[in-house]
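**Student:** the sequence isn't on hand, but the structure is:
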């Protein structure tokens, strides 16, 4: 007789549909408080910086609706951004296109995240980080969480702050470089963006270490 396979839920534990405070509370029970969440936005675009944010939420004033920034509309992100900035401890850092080109996108992303964490006005004793990698040089304990922006409210808040900040930066860049449409695509490799690059060549915001610029 064949052996039945165990349910998928045993092989792949389910995480909440929306992020919660479980990771933060576990750290608190272990004696680590305050706890920050950290995330970055902008690894994939052809242009512009990568932006990182670190956020320490007030447990008594956690905004409703926090989630992975990619799952929210622009209007929802803006509303939550304002609530986070009004109630939480927030630090933001970025790595420019030139920084990305002179190191690489992973190192530049982790460096921005390290600076965001170290820049918190209230030092975190534990940091929850989205992804698989932890920046070097932190003065506190840290845990990397795959898909953390959909599992931890602190990381979700950081993802929203980083996303809104970067989108605003690219909207301002659009005024300086109007030919590329940065306000529409934020530097990602859309058809409009690639067509503009073909027509005008790269500008100073483009990441020359990325394709299609390596042979330019």
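**Tutor:** Sure thing, it's come through. The structure presented is a predicted model; accordingly, all values stated were derived computationally and were not measured.

**Student:** going forward, measure contacts between C-alpha atoms and count neighbours the same way
**Tutor:** Will do.

**Student:** neighbours of residue 29, how many?
**Tutor:** When neighbours are counted by other CA atoms under 10 Å, residue 29 registers 9.

**Student:** distance of it from residue 134?
**Tutor:** 22 Å (CA to CA, to the nearest Å).

**Student:** over to residue 188?
**Tutor:** Taking CA to CA, one finds residue 188 at 25 Å from residue 134.

**Student:** then this one, side by side with the first:
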């Protein structure tokens, strides 16, 4: 009798929906039941050091993983919700071996997922595969923002990662938006309007 293929479940999560600058990063991960990873949790609850330690373990132990970067330009074109959904579909489609089911953190499923899916509110704390995806997405995005800080100095991207902190809003007023800023986000749009006046 042929051996039954195990049911492969992908966890899907994103990092960077709220920032004013930089990409939104989406990850999909299929964990290997034979190689569990201790310490997985919602990436927001883990220290940076812990996330960085877990990142290579997820890469090494997972059956499959895919990380997708959706740039600011696409976020402005589609809106942040649609850009995130598109990233989720791409991440699941990029898995090899393919997923039989996707568990997505949040309350909405992308319409064009390549397999059946379930949305799970707070899933990044409940489902290890979503926790693993949240760690890959967060670490990837944080590293990207540190790189972007050297390309666009003065905004403090390495510190606040593009989130609307007081220091970031102040830099936005002083320097105006850079190419990594999301034009469709209120504070960036207002900074552009002010620049047009002077």
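**Tutor:** It's in. Model, not experiment: these values are computed from the prediction.

**Student:** show me where the first structure has helices.
**Tutor:** 8-11, 22-29, 74-87, 97-102, 105-118, 153-176, 182-185, 191-200 (DSSP state H).

**Student:** matching residues in the second structure for stretch 63-73 of the first structure?
**Tutor:** The counterpart of stretch 63-73 of the first structure in the second structure, using TM-score structural alignment, spans residues 37-47.

**Student:** now the matching stretch: buried residues?
**Tutor:** Using 16 or more other CA atoms under 10 Å as the test for burial, stretch 37-47 of the second structure gives 37, 40, 41, 42, 43.

**Student:** so who does the fourth one touch?
**Tutor:** It refers to residue 42 of the second structure. 124, 125, 130, 131, 134, 135 (CA atoms under 8 Å, 6 or more residues apart in numbering).

**Student:** first to last residue in stretch 58-67 of the second structure, what's the distance?
**Tutor:** Per CA to CA, stretch 58-67 of the second structure runs 12 Å from first to last residue.

**Student:** kindly apply the preceding question to stretch 109-122 of the second structure instead.
**Tutor:** 14 Å.

**Student:** between the helices of the first structure, which gets nearest to residue 143 of the first structure?
**Tutor:** helix 22-29 (9.6 Å; CA to CA).

**Student:** show me which of the buried residues of stretch 37-47 of the second structure is closest to residue 67 of the second structure.
**Tutor:** Using CA to CA, the buried residues of stretch 37-47 of the second structure come closest to residue 67 of the second structure at residue 43, 15.2 Å.

**Student:** wait, that closest one touches residue 128, no?
**Tutor:** No. Residue 43 of the second structure is beyond contact range of residue 128, at 11.1 Å (criterion: CA atoms under 8 Å).

**Student:** what do those two both touch?
**Tutor:** Counting by CA under 8 Å, 6+ apart, residue 43 of the second structure and residue 128 have no contacts in common.
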